[in-house]
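S.K.: Sequence and predicted model, in that order:
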Amino acid sequence: MHWGADGAVASPVDERDDAGYADLRSYAAIGDGRTIALIARDGRVDWLPLPEMDASPVFGALLDAENGGCIELCPDEDFTVVRSYVEHTNVLTTTFTTASGSVRVTDALNSGIAGRLPWSELARRIEGLTGSVRVRAAVRPGTCLNTVSPWVHQTAHGPVLRVDGLTLAVRTLNADEVTDGDRRIDVTFTTSPGSRHLLGLVATEREPLFLPAAEDVDRGVDRTVDNWTAWMGEFSWTGPWEDAVRRSTLLLKQLIHAASGSMVAAATTSLPESLTTSKNWDYRYAWVRDSAYALTALFRFGLREETHGAISWLLSTVRRHGPEPQVVYSLDGGLVPEATFRDVPGWRGSTPVVSGNNAAAQLQLGVFGDLFAIVSLYVEHGNVLDAETGRLLAEIADLTCDRWQSKDSGMWELPEHRHYTTSKLGAWMALTKAVELADAGQVPGDDSRWRSEAARIRSWVEENCWSAERGAYVWFPGSDQLDASIVLHAISGFDRGERMSSTLDALRDELGTGPYLHRYSGAAKEEGAFLACSFWLVSALTLCGRVDEARALMDELMATANDVGLLAEMVDPASGDFLGNLPQALSHLALVNAAITVSEAT
């Protein structure tokens, strides 16, 4: 495998298993700032929540092959596949080749003249290349994780599909036949050299449905290509691993919720981190941590609207629910609901299938550091805080002075409350940044307490969390176990000297498998390798002066992505199989920031 960022990559079609589930590596993502569709190599859309990415999946065969619903589109005979993204866009092209000819399908979640459309519009353009190919398509809404029952409703303008409050209509161009059943609409096309056809889907929720002409939906593909190309025209980056960085940035843009400015952690819920234990979570929410890492990259690339949108969303959300920041919020800035469990099979039988996330109720001290890192970065790039935000941050800094002494769940959201090393360092980073902001006149008040508490935390970590026997910072005092998240504090600047360098060696020795790192001691027995940790290690090696090692590791990691450059949360080091939700913001963010760090060091 290699990065197929903007050039066609030949690959065989993955066989689905007997239950109808595709391999996770087979998926490409398209998005419109509102929702994300996952398309397998066989042309089937197995995941599409509507109208927003955190809504129930009206097309959710990814988690329920029988009743979840999907949008099928492929030749009606055996085929091979070549696919790639249109250069500098999130528009996907798939070329199917059969014994009778070849056909190209171009998939887009369309945008409008002024940006995001006020309805959802999926366009699947079909172009005949050679010979004559019969193409079959089916639009089969599902049960939204067994909560509703879809039906076909006949109107004066043709059939529409209804799923709870959703109304969906199929638009076709140059179809041979369109038929409807009680829960689906089927379409067939026959291509010839130079022919053009369309399978389109438009949808709204609890509002009237606008029915665009099929020709307008088809033209929307070209407009969407132009819009993505124009956006990437503002992207400024030349450096190592340029194709991977560009593709990751485009995938990250899909994960930004356009209406609010928040960034979703991943497009999916309940894809397993392990095939032997139940470790399935809903990641369709906005973690403060991810926003912090995202801004580092977005500022470096000269992207203005996204950076301001993200910080405005975050600060207004913290102010609304604070003053103490939560770990995670909903995309619209609300509170995340408690986890509930759905009665569906899960991907390849992996359960539970979850909606909601209980991490929102946890104490994680790292969130204090993430918040202040975001604000500090915003100010460093020449921006100014408003007075109300300054007062809010002063209050949060005071809270940090007290809260750092508490046990918490740690970065990995564990049930055991402990004095985790990196949690304390999150508080240290918050207070260090608060002092810098006060010195810059951005945050009011007397910062003497923040200075003294930051110094106290540093001393506490140095005295209690360093193990001379292990030659490493340990997971928590009294333990001889290791935690890969310590590498973030080479990045934060806490330690880039001999102790941190020695810790990196210990991590690679105990937590490493090939180029990959597991999250903490013992994790390899119960889950895949966490991709973000591996890319964070690249940054940490660089900042500890080990640039040649960092570049070599980064080169190895470039083989991880699938044929269109997508990364999941985890990977099975033995097989290369993806594990966990995807596309995963943290994995792509860690890749991008590693590339930036190496580039700046060289």
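M.R.: Yep, it's here.

S.K.: From now on I want contacts and neighbour counts done on CA atoms only, so please keep to that.
M.R.: Will do.

S.K.: Mind jotting down where the helices sit in the stretch 351-500 of the chain?
M.R.: 366-380, 387-403, 421-439, 448-464, 488-491, 498-511 (DSSP state H, counting those that start in this stretch).

S.K.: list the contacts for D332?
M.R.: Listed by CA atoms under 8 Å, 6 or more residues apart in numbering, the contact set of D332 reads A259, S260, S262.

S.K.: Which one of those residues sits in the busiest neighbourhood?
M.R.: Neighbours here mean other CA atoms under 10 Å. Within the contacts of D332, the largest count is held by S262, at 29 neighbours.

S.K.: quick one: L303 and F235 touch, right?
M.R.: Yes. The criterion here is CA atoms under 8 Å, and L303 meets it with F235 at 6.6 Å.

S.K.: before we move on, the earlier item: switch the contacts of D332 over to a markdown table; also include distance to V9 and secondary structure.
M.R.: Putting those into a markdown table (distance: CA to CA, whole Å; DSSP: H, G, I helix; E, B strand; the rest coil) gives the following:
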| residue | distance to V9 | secondary structure |
| --- | --- | --- |
| A259 | 34 | coil |
| S260 | 35 | coil |
| S262 | 32 | coil |
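
S.K.: measure stretch 509-523 end to end?
M.R.: Start and end residues of stretch 509-523 are separated by 14 Å (CA to CA, to the nearest Å).

S.K.: what's in contact with it?
M.R.: In contact with stretch 509-523 (CA under 8 Å, 6+ apart) are residues 475, 481-485, 507-508, 524, 528-531, 533-534, 553, 556-557, 573.

S.K.: dropping in the other structure now:
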Amino acid sequence: MLRAARRGDDRVWTARVGDPHLRWSGGGDASLSDVGSEVDSPGGQFTLDLDLAAGQRHDLVLELGEWPMWDDSLPVPSDTWARTERAWSDAVPDLDDTVAAHDARQAYAVLRGMTSADGGMVAAATTSLPERSEAGRNYDYRYAWIRDQCFAGQAVAAAGQHPLLDEAVRFVGARLHEDGPKLKPAYTVDGGPVPDQRTLELPGCPGGFDRLDRDGRQAAEIAVAAIAARWNEPDAGIWELDDWAWTHSRLICAAGLRRIVAVATDAAREREWTELADTILAHTTAHALHPEGHWQRALDEPGLDAALLLPAVRGLLPADDPRTRATLHAYGAQLTGDHYAYRFRHDERPLEEAEGAFLLCGFVMAPAEHHQGREVEAHRWFERDRDACGAAGLYSEEYDIAQRQLGGNLPQACVHALMPDTAATLARTPGPPS
């Protein structure tokens, strides 16, 4: 509610809206209705009628902040627009080397806006928006997930080296220095601990070049040491479920080890990290390869999971490896429909009744098909997912194909990260299977 609203001799309105103050210029002819008689009593609303001819413009400038927040000079709208455009041009790269540069820039801009000054990127800007109506427990995604920071860093690396990559590396590296092998799945955006869960009385609603500095290299070595000590322990997996021997967790560690070998500082570390990757891969192959030749969800869970496509996409195995091809074929046959992809099968219900299609999974299918050299199919997956957004171009976690609507909190950082990552990948010609 407006309080203490006044129009000055310069025809500029000032008022309070709770604690913040506002100044509104360009609306000098507005009227204010339902204002209380007391100076500090709450007021109603501004009303302004404008009659503009074709091509004519009229600038309205609203400033919000703590008092005193401004001097006597008023902002010049054209100058403010120019500064804003320059700032965004500096912050968001052109991404012209992607197959959908406009949408990739949009996704990058969303990620930029969701990243704090400390480098922590919130998983989504909202809280408690349900993935399914009447589903019960909802989630607060206004925290920084290490998983999503990695997705964002990999996306920016795929599209070119930009400051957002450095911030992701800096944030994750700092957490590794602080917590080492006890790295947590999520933190506050300034690196603090996530508070415990609590019940609220609210209803809700229905690739790249090495950019590691000294601290970054030390953080990578801390991560390698943590993998060496803990890779065989149960964990909650990429989807944060019950602790289990998840196959993806082991394979993605091996994939990361093979990539980090490229920046090893000496031959001994290169051998050590390569041997560790080989050990993890051999053990997982012996215990988590389905009799039909594809990876299975966990050592004692024979089902499929979209996450099993990621290690090959991240370079663990070549495109023509039988395990890679069998996993992609089985996943496509069992967990996708009409070019919508799902994480895993919950029960005997049809996939779309158990949960919405996961947009992240669709954006993984595209590079997985690209990896195999099937470019038409890769672009089909990309375009299907690219279209599953709202009018503002924002993606949520899930897409309900029955109701044709987004589900869950938004904008979902990991999906916005995979979008430009995939766009950059599809712009490159896939090499022959190695």
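M.R.: Perfect, thanks for sending it. Since we're looking at a predicted model, the values are computed, not measured.

S.K.: Sort out which of the contacts of stretch 509-523 of the first structure are buried, if you could.
M.R.: 475, 481-485, 507-508, 524, 528-531, 533-534, 553, 557, 573 (16 or more other CA atoms under 10 Å).

S.K.: give the contact list for W475 of the first structure.
M.R.: Here W475 of the first structure is in contact with Y420, T421, T422, C465, Q481, L482, D483, Y520 (CA under 8 Å, 6+ apart).

S.K.: Tell me which of those you also see in the second structure.
M.R.: Retained contacts for these in the second structure, judged by both residues aligned by TM-score structural alignment, their matches' CA atoms under 8 Å, are Y420, T421, T422, C465, Q481, L482, D483.

S.K.: biggest separation within the residues you listed, which pair?
M.R.: T422 and Q481 (13.2 Å; CA to CA).

S.K.: Would you tell me which of the helices of the stretch 351-500 of the first structure gets closest to L48 of the first structure?
M.R.: Per CA to CA, nearest to L48 of the first structure of the helices of the stretch 351-500 of the first structure: helix 366-380, 30.4 Å.

S.K.: counting contacts, what elements does the closest one pack onto?
M.R.: Applying 3 or more CA pairs under 8 Å, 6 or more residues apart in numbering; DSSP states H and E, we find helix 366-380 of the first structure packed against helix 288-300, helix 304-321, helix 421-439.

S.K.: Map L316 of the second structure across to the first structure for me.
M.R.: For L316 of the second structure, the aligned position in the first structure is occupied by F494, per TM-score structural alignment.

S.K.: How many residues are close by its match?
M.R.: Going by other CA under 10 Å, the residues that sit close to F494 of the first structure add up to 15.

S.K.: Relative to L425 of the first structure, how far out is it?
M.R.: The gap separating F494 of the first structure from L425 of the first structure is 8 Å, by CA to CA.

S.K.: Then G158 of the first structure?
M.R.: Applying CA to CA to G158 of the first structure and L425 of the first structure gives a distance of 61 Å.

S.K.: from the contacts of W475 of the first structure, which is closest to L543 of the first structure?
M.R.: T422 (17.8 Å).

S.K.: In contact with the counterpart of that closest one in the second structure: list those residues for me.
M.R.: Under the alignment (TM-score structural alignment), T422 of the first structure pairs with H248 of the second structure. Going by CA under 8 Å, 6+ apart, H248 of the second structure touches G237, I238, R297, A298, A307, L308, L310, P311.

S.K.: Over to I401 of the second structure?
M.R.: I401 of the second structure makes contact with E352, G356, A357 under the criterion CA under 8 Å, 6+ apart.

S.K.: Same check for these, but in the first structure.
M.R.: Retained in the first structure: G356, A357, out of the contacts of I401 of the second structure (criterion both residues aligned by TM-score structural alignment, their matches' CA under 8 Å).

S.K.: Narrow the contacts of I401 of the second structure to those in helices?
M.R.: The helices, defined by DSSP state H, take in E352 from the contacts of I401 of the second structure.

S.K.: Neighbour count for G158 and L425 of the first structure, which is higher?
M.R.: Shown here are G158 of the first structure and L425; by other CA under 10 Å, L425 has more neighbours (26 against 10).

S.K.: Tell me the spacing between that one and I486 of the first structure.
M.R.: Distance of L425 of the first structure to I486 of the first structure, computed by CA to CA: 9 Å.

S.K.: ditto for G158 of the first structure
M.R.: Taken as CA to CA, the span from G158 of the first structure to I486 of the first structure is 59 Å.

S.K.: rewinding a little: how about the contacts of W475 of the first structure in JSON lines, adding distance to N227 of the first structure?
M.R.: As requested, the contacts of W475 of the first structure are exported to JSON lines (distance: CA to CA, whole Å):
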{"residue": "Y420", "distance to N227 of the first structure": "45"}
{"residue": "T421", "distance to N227 of the first structure": "45"}
{"residue": "T422", "distance to N227 of the first structure": "41"}
{"residue": "C465", "distance to N227 of the first structure": "50"}
{"residue": "Q481", "distance to N227 of the first structure": "49"}
{"residue": "L482", "distance to N227 of the first structure": "46"}
{"residue": "D483", "distance to N227 of the first structure": "42"}
{"residue": "Y520", "distance to N227 of the first structure": "42"}
